[in-house]
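K.L.:
Have a look at this fold, sequence not included:
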């Protein structure tokens, strides 16, 4: 699936220079540093001078199709779990600092506004334009394709196990099913209610709507409706063989699947939040819930009792993410907080990362070299990519409206869904692959 794009195309970084011994080939391109080089091939370097990468080979062939059935490598992780950064218990004083070769991935900051005329395909300034002619900055990842069809905010993205289909849910009251080989919409399901969230667990797809959770088994085509929620269902997660749903009235409902009866049976309702629960994550035998009441609650998966309430955020807690022994949380208060367990078993903030804008969603994954990266959506219509634990910036993704959904896929793929209804498919580059600015 090739990407069709208008306007000038940019190649922001060339990872290896020409083999020629010409001294000018060892110079960094001035226009590339300014984000305006449109020469390909360019005789100058499109990277900062640094030690050569480790020996290894990589295919230079760019992938133009995304296949959910591709083999999942050891670094694939969903938004509920972060990759292992091998820092063990000595990490609590290292967040936010530059370590080792983090400088090798340093993000070169450029003019950070996308050209409106380039978006429309008629910018007359070309390489002299002072604005960006690209949907991203950074050399580590490429845009593979854009999926068009939803008319409103994309509120959920899911890839069920064993399926070659991508599922997306939207506030336009539909779920779209995309063929991962062709990139075409294979089917559309009209729900008659806005999709508040969507997850996959094994072959199951769970969709949160008003006063209900819809459950579909993609292998058996079984469809179930789980009643009980009061108001919109904003968050879903599976842990300890239970399905949890965060609802508009502040409750967290739990169901357990009864295989003999082929149904989900209600187990309990966790009470404690005073406003809607909009983020849930499971890790270390705990359930963590983020709410519009500005708090995070920690629940035991065994007893389903609340163990701790954290109130360090001073605005809505939009997303929570488990990463090794750490918990990361983000908020409209323009912060990302890193929590670590204390000797008494509770959690406390070990590092606070400040943003210039409110933070809407977090997602963790590994890049093509196995390095942990945090994807952070902000309400200035950008997604920022950070190396962890240093929080060194790796790049930035731009959208016409806020990105509310980020999902990790197999083989270095990840997906973003924004407020216009557009879903974009991205891929981490190998060493030989240049970044795409389509």
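P.N.:
Sure, I can see it. Every value quoted in this text rests on a predicted model; they were computed, and no experiment measured them.
K.L.:
drop to CA atoms for contacts and neighbour counts, all remaining ones
P.N.:
Will do.
K.L.:
hey, where'd the helices end up in the chain?
P.N.:
Applying DSSP state H to the chain gives helices spanning 30-33, 116-119.
K.L.:
right, and those helices - which one's nearest residue 200?
P.N.:
helix 116-119 (33.5 Å; Cα to Cα).
K.L.:
Dump the helices of the chain into a markdown table; add distance to residue 323 and mean neighbour count as well.
P.N.:
Converted to a markdown table, the helices of the chain look like this (distance: least, Cα to Cα, whole Å; neighbours: other Cα atoms under 10 Å):
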| stretch | distance to residue 323 | mean neighbour count |
| --- | --- | --- |
| helix 30-33 | 34 | 18 |
| helix 116-119 | 37 | 17 |
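K.L.:
Residue 335 against residue 358, yeah?
P.N.:
Yes: counting by Cα atoms under 8 Å, residue 358 is a contact partner of residue 335 at 7.3 Å.
K.L.:
follow-up on the earlier one: identify whichever of the helices of the chain lies nearest to residue 319.
P.N.:
Closest among the helices of the chain, using Cα to Cα: helix 116-119, at 30.3 Å.
K.L.:
Could you tell me which strand of this protein is the longest one?
P.N.:
The single longest strand within the chain, with elements called by DSSP state E, is strand 223-239.
K.L.:
Can you spell out which helices and strands pack onto it?
P.N.:
Strand 223-239 sits against strand 197-201, strand 204-217, strand 242-247, strand 277-283, with contacts defined as 3 or more Cα pairs under 8 Å, 6 or more residues apart in numbering; DSSP states H and E.
K.L.:
this is the other structure I want to compare:
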């Protein structure tokens, strides 16, 4: 597509149009009680031969005097064109007094011409089609000559973003589609022109700028080959550029794995979360992960059905926990899972297994006592030998029995002989410090096993608008929190674990755990607790003896941990996410990609989500350790992540919560909060957010703000027990909130 013939602005028939206007509308009028004025509306039509043709019509318009938005060059006013009274329009006036009438017509010419390019771009079937808004010129003739002129276009609700400009600037969120469109115009014009200054709401664009090779036409913003050079200096190709087969510019392999996904990569992403899988095979991770899972690809497809309600997910987890307790049963070989039809395409392109691939531990310090592996043993080996206080032998990999499927008959498991596993080559041992704990002076009685109650959020109707503070528990400052039906456990900035009675609502005791702040805490099992801190340690605690049973020394501060079955995920200041096998405490994966510290990690099915100070959310494939995509849009630290059903919820220091649809990988809503978001908890009925001093509750379906409560202390963590919510803050207390059941 070549550039159109740039003609002079329309003047022909202007006098006759004005005469006709004076006949039809001799003076300004009032329509429906709203003052209006007369205008000549100019519209541009570009035919297939790229010949521009200006058309004019006679209209009445109403323009609000006060602008609703201001930019560096224009002010935006609400405009009503009474020839199309149901349409919401924006009138744009230049703030530069030297702006000529011609420049308004040039802007319309560029935007209309770009809409033709958008049609060509959309014919290539990109993941996201784009649209340039139709634009007009209004001459307001009820004023003394020269008549005021303004541009007009449809009003689009949403967050207005500038993606790039005419001098090489690229937005920090660097969305793929806008950049790919600029690249597309450059390549498909045979380097004769370049469309930049892409801005607007979502993929509805406005106010573009066109550079041409000869620097002629399209206004003063046309920088010619200088503009080409500035774009080529800053543009980095992305998956959409690759999908459209554009010639690479500043390409990097890592960049091609981020942002909007073409269809093939999106299918792989859907397979990883179980979308399109056989519903009878969908469910939570239903077997224990072992080294073979990461080395040779066994179990690569472990989908989770995110369409299930929270109650069903809880039942699945209960079955897994029950099966883990059947220690007396002999090991059973799990049935080989057959791929569903929806997974076939992605499996054909999957990388071949590499049996010799071993995890590295470059970021972990050396152990206190270096283990001595025995070469070529027939038994399965792990690179690190972990000795417990009872001098127990390393546990062999015990796959959890597959969850019983209702419509399939039971099959007798087949026992196979263990196969030799090739020894790791030059494997660096992991620093796992295990020490024998002395007998406690005052051991606590073992609590009877409690059966976890089903989550009532899927069974009841809650009145969250009337959430009230029912108690305040004094005792300890809380940075993080976890618990069960009997106890709450919090981590404080002085390194202590606080233990609280969840039923009696009182503080019980403290444990001196770390020498610096405890930043994350999580229950491993009924009697085991995991903590992570700014002292670089991850520790496992026996809740009966209140003593450490295992320690992991990381290379830097540990900001977050997340437990999924027998896997532990850690996010650290060294910009990495590590995956640990908690039976051997071997680091089986180190995920590199973020440019700043990791602040939050969560997982669902075969996916790991990580949020960072670099304002990015990366989505990783658990088995391969590769980045599937990243979610962009936050303009501050991504402090908290929460996966629920088909959605990922992210809270950021930019004072927003973003909701990501895992089926489409799109952000479907941005919730504005009162302050920086430090903590999130999501149920079927409500989104609970700790936003500065405020506890905010939003409806999960329509995102309505149900409650905003000033707690008078900055909330750092949240934990829910049925219809009670516990908030920890900088103050030395826990606040307890509750609401009524409307059933």
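P.N.:
That came through, no problem. Everything numeric in this text was worked out from a predicted model, so none of it was measured.
K.L.:
for the residue mapped onto residue 179 of structure 1 from structure 2, what are its contacts?
P.N.:
Taking TM-score structural alignment, the alignment pairs residue 179 of structure 1 with residue 501 from structure 2. The contact partners of residue 501 of structure 2, by Cα atoms under 8 Å, 6 or more residues apart in numbering, come to 486, 487, 488, 507, 508.
K.L.:
compared with structure 2, how much does the longest strand of structure 1 deviate?
P.N.:
On superposition with structure 2, the average gap between strand 223-239 of structure 1 and its aligned counterparts reaches 2.0 Å (mean Cα distance after the TM-score superposition for structure 1).
K.L.:
Contact partners for the equivalent of residue 251 of structure 1 over in structure 2?
P.N.:
Using TM-score structural alignment, the partner of residue 251 of structure 1 in structure 2 is residue 576. With contacts defined as Cα under 8 Å, 6+ apart, residue 576 of structure 2 is in contact with 590, 591, 592, 593, 594, 597, 598.
K.L.:
how about a cut-off of 6 Å?
P.N.:
591, 592 (Cα atoms under 6 Å, 6 or more residues apart in numbering).
K.L.:
The one 3 residues further on too?
P.N.:
Residues touching residue 579 of structure 2, when contacts are defined by Cα under 6 Å, 6+ apart, comprise 568, 569, 587, 588, 589.
K.L.:
If we use 10 Å, what do you get?
P.N.:
If you count contacts by Cα atoms under 10 Å, 6 or more residues apart in numbering, residue 579 of structure 2 has them with 359, 561-563, 567-571, 585-591, 608, 622, 625.
K.L.:
filter those residues to the buried ones?
P.N.:
359, 561-563, 567-571, 585-591, 608, 622, 625 (16 or more other Cα atoms under 10 Å).
K.L.:
could you measure residue 698 of structure 2 against residue 685 of structure 2, distance?
P.N.:
8 Å (Cα to Cα, to the nearest Å).
K.L.:
Neighbour count for those two, which is higher?
P.N.:
Per other Cα atoms under 10 Å, whichever of residue 698 of structure 2 and residue 685 has more neighbours is residue 698, with 21 against 18.
K.L.:
nearest spatial neighbour of the more buried one, skipping sequence neighbours?
P.N.:
Excluding the flanking residues, the one nearest residue 698 of structure 2 by Cα to Cα, 6 or more residues apart in numbering is residue 705, at 4.5 Å.
K.L.:
How about residue 492 of structure 2?
P.N.:
Of all residues not flanking residue 492 of structure 2 in the chain, residue 478 sits nearest, at 4.7 Å (Cα to Cα, 6+ apart).
K.L.:
For that neighbour, give its distance to residue 592 of structure 2.
P.N.:
For residue 478 of structure 2 relative to residue 592 of structure 2 (Cα to Cα), the value is 30 Å.
K.L.:
again with residue 677 of structure 2
P.N.:
Taking Cα to Cα as the measure, residue 677 of structure 2 falls 25 Å from residue 592 of structure 2.
K.L.:
Just want to know which of the two has more residues nearby.
P.N.:
residue 677 (30 against 14).
K.L.:
The more buried one maps to what in structure 1?
P.N.:
In structure 1, residue 677 of structure 2 lands on residue 359 (TM-score structural alignment).
K.L.:
show me what contacts the closest residue to its match other than its chain neighbours?
P.N.:
Excluding the flanking residues, the one nearest residue 359 of structure 1 by Cα to Cα, 6+ apart is residue 378, at 4.4 Å. For residue 378 of structure 1, the contact set (Cα under 10 Å, 6+ apart) comprises 330-332, 334, 355-362, 384, 402-404.
K.L.:
Try it again at 6 Å.
P.N.:
By Cα under 6 Å, 6+ apart, the neighbours of residue 378 of structure 1 are 358, 359, 360.
K.L.:
Residue 575 of structure 2 now?
P.N.:
594, 596, 597, 598.
K.L.:
again, 8 Å this time
P.N.:
Applying Cα under 8 Å, 6+ apart, the residues contacting residue 575 of structure 2 are 592, 593, 594, 595, 596, 597, 598.
K.L.:
Based on its surroundings, how many neighbours for residue 313 of structure 1?
P.N.:
20.
K.L.:
again but with residue 458 of structure 2, I slipped
P.N.:
14.
K.L.:
Go through structure 2 and flag its longest helix.
P.N.:
Max-length helix for structure 2 by DSSP H is helix 101-123.
K.L.:
so it aligns onto which residues of structure 1?
P.N.:
Residue span in structure 1 matched to helix 101-123 of structure 2, by TM-score structural alignment: none.
K.L.:
Next secondary structure element downstream of that helix?
P.N.:
strand 131-132 (DSSP states H and E).
K.L.:
Quick check: the gap between the counterpart of residue 264 of structure 1 in structure 2 and residue 540 of structure 2.
P.N.:
Aligned by TM-score structural alignment, residue 264 of structure 1 pairs with residue 585 of structure 2. Distance of residue 585 of structure 2 to residue 540 of structure 2, given as Cα to Cα: 11 Å.
K.L.:
go on, residue 720 of structure 2?
P.N.:
With Cα to Cα as the criterion, residue 720 of structure 2 and residue 540 of structure 2 are 23 Å apart.
K.L.:
what's the answer for residue 576 of structure 2, then?
P.N.:
21 Å.
K.L.:
who are the neighbours in contact with residue 478 of structure 2?
P.N.:
Contacts of residue 478 of structure 2 (Cα under 8 Å, 6+ apart): 490-493, 716-717, 728-734.
K.L.:
Read off where stretch 295-302 of structure 1 ends up in structure 2.
P.N.:
The aligned range for stretch 295-302 of structure 1 is 616-623, by TM-score structural alignment.
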